[in-house]
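Student: For reference, the sequence and a predicted model appear below.
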Amino acid sequence: MNTLSSHVLDTTLGKPAQGIALTLTTPSGETLKGETDGDGRFNQWAANNENGFPAGIYTLRFHCKSYLERQHGKSFYPHIDIAFELENNDGHYHVPLLISPFGFSSYRGS
């Protein structure tokens, strides 16, 4: 069973980004919702999907506009979509996002 988590860090403030809504779209088109906690993390996808995640291509949307406008007064990005592929390996996948009002990056975390 594959598991999934994510983490959002505000690189301008140097701290976690709390309260960012997340939408995960599965290979079948199903959508799951979440929101980053006080540490900028969300790892409760399993609560929404008890069987874990099958192999396939997923899209994780970070709805960051309201957070960035609230913290910085501006947001170039209304949302950020990260598409990634899970293998059939019973692994843990971590999708972190580093954001600022005018830039972002991501990588496969651990």
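Tutor: Right, received. Where do you want to start?

Student: Every contact and neighbour count from this point should use C-alpha atoms.
Tutor: Noted.

Student: For the protein, which segments are assigned as strands?
Tutor: Counting by DSSP state E, the chain has strands at residues 3-10, 15-16, 21-25, 31-35, 41-42, 56-63, 80-86, 92-100, 103-106.

Student: out of the ones you listed, nearest to Glu50?
Tutor: When those are compared by Cα to Cα, strand 3-10 sits nearest Glu50, at 9.7 Å.

Student: put this beside the first:
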Amino acid sequence: MRLERRDGDGWATVAAGRTDTDGRLRDWVPAEAWGAGAYRLVFDTAAHLGPGAFFPEVAVVFQVADAARHHHVPLLLSPFGYTTYRGS
């Protein structure tokens, strides 16, 4: 998975990592790397579903208004669908 921030006309990588056995990334983005703006989480779903995955990659774009606030963006994945939401 990687986190990208909108940078002018494109996206710049802020952090990259792999989820733990609980499916989470903890403390992978330094606090000073956060700021208000548009971000994109790119999930490598083929790594979990295999090379024949219908959705080999899922990108979730979201806005950060308050960088000091906790941001939890879960992805619920099945072989032929996914959903995401702003968690608490």
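Tutor: Looks like it came in fine. Just so we're clear, the structure is a prediction, and the values are computed from it rather than from any experiment.

Student: Mind telling me the TM-score for this superposition?
Tutor: TM-score of the superposed chains, computed with TM-score structural alignment, normalised by the length of structure 2, equals 0.84; 84 aligned residues with a Cα RMSD of 1.7 Å.

Student: looking at the strands of structure 1, which is closest to Asn49 of structure 1?
Tutor: Nearest of the strands of structure 1 to Asn49 of structure 1, taken as Cα to Cα: strand 31-35 at 8.5 Å.

Student: Would you mark the buried spots in that closest one?
Tutor: Within strand 31-35 of structure 1, the residues scored as buried using 16 or more other Cα atoms under 10 Å are Gly34, Glu35.

Student: could I get the strands of structure 1 as TSV with distance to Asn48 of structure 1?
Tutor: Formatted as TSV, the strands of structure 1 follow (distance: least, Cα to Cα, whole Å):
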stretch	distance to Asn48 of structure 1
strand 3-10	11
strand 15-16	23
strand 21-25	11
strand 31-35	7
strand 41-42	12
strand 56-63	15
strand 80-86	17
strand 92-100	16
strand 103-106	24
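
Student: Out of those, flag the one nearest Glu69 of structure 1.
Tutor: Closest of the strands of structure 1 to Glu69 of structure 1 is strand 92-100, at 10.4 Å (criterion: Cα to Cα).

Student: which ones are touching the residue most central in space within structure 2?
Tutor: Geometric centre of structure 2, nearest residue: Leu41, 2.6 Å, by Cα atoms, centre = their mean. Neighbouring residues of Leu41 of structure 2 by Cα atoms under 8 Å, 6 or more residues apart in numbering: Met1, Arg2, Leu3, Glu4, Ala59, Val60, Val61.
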